[in-house]
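# Provide a 3D model corresponding to the input given below.
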Amino acid sequence: MNVTPLHLGSLHPIEQALTLALAFGPFVVLGIVVLVRRRQDLAEEHEQVEGQRER
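Take a look at the predicted model:
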């Protein structure tokens, strides 16, 4: 008995979009979160430096 998987044909365009979103979406979200947190950290650091200069 041959156990090769049956090919179901090409994916529908919506299925292709969902596959790409599931494959790369988490990495895109992670990149956005990292960028936002870096900006927040740099802003906090800048405020601390400015606060020390005023003293």
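
# for the rest of this, base every contact and every neighbour count on C-alpha atoms.
Will do.

# quick one, helices of the chain?
13-54 (DSSP state H).

# report the central residue of it.
The centroid of the chain falls nearest to V28 when counting by CA atoms, centre = their mean (2.1 Å).

# for L20, see how far away that one is.
11 Å (CA to CA, to the nearest Å).

# check Q48 too.
42 Å.

# next: L30.
Per CA to CA, L30 is found 16 Å from L20.

# next: G31.
16 Å.

# what does R38 give?
To L20, R38 is 27 Å away according to CA to CA.

# second chain to compare with the first, below:
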Amino acid sequence: MPTTCCDQEKIIFKLQLSLYINYGRILMINQQDISGTIGFFFTRNIIPHLLV
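Okay, the predicted model is just below:
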């Protein structure tokens, strides 16, 4: 079955989501500073709301 436009958008969104989460974790591990805190806050608080 060919993937529809909608399916492709969902796949791309999931890839971007995993990148954001991994990037946030890297920030938290590598540098305990403002950008790391923002990355952690973004992955923990904002992204879950997008998934609802």
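
# TM-score them against each other, please.
TM-score for the superposed pair, counting by TM-score structural alignment, normalised by the length of structure 2: 0.53. Supporting figures: 32 aligned residues with a CA RMSD of 1.8 Å.

# what's Q8 of structure 2 aligned with over in structure 1?
Mapped onto structure 1 by TM-score structural alignment, Q8 of structure 2 lines up with V29.

# ok, I21 of structure 2 next?
With TM-score structural alignment as the matching criterion, the partner of I21 of structure 2 in structure 1 is L42.

# its match and A23 of structure 1, how far apart?
For L42 of structure 1, the distance to A23 of structure 1 - CA to CA - is 31 Å.

# what of E54 of structure 1?
49 Å.

# swap in V33 of structure 1?
Here the criterion is CA to CA. By it, V33 of structure 1 lies 17 Å from A23 of structure 1.

# what residues sit buried inside stretch 4-21 of structure 2?
Residues of stretch 4-21 of structure 2 classed as buried: L17, Y20, I21 (neighbour count, 16 or more other CA atoms under 10 Å).

# reformat those as TSV; add distance to P48 of structure 2.
Formatted as TSV, these follow (distance: CA to CA, whole Å):
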residue	distance to P48 of structure 2
L17	10
Y20	12
I21	11
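
# from those residues, which is closest to I47 of structure 2?
For the buried residues of stretch 4-21 of structure 2, the closest approach to I47 of structure 2 (CA to CA) belongs to L17, at 7.8 Å.

# and for the nearest residue to the closest one once chain neighbours are set aside, the neighbour number?
Spatial nearest neighbour of L17 of structure 2, chain neighbours left out: I47 (7.8 Å); criterion: CA to CA, 6 or more residues apart in numbering. Residue neighbour count, defined by other CA atoms under 10 Å, stands at 14 for I47 of structure 2.
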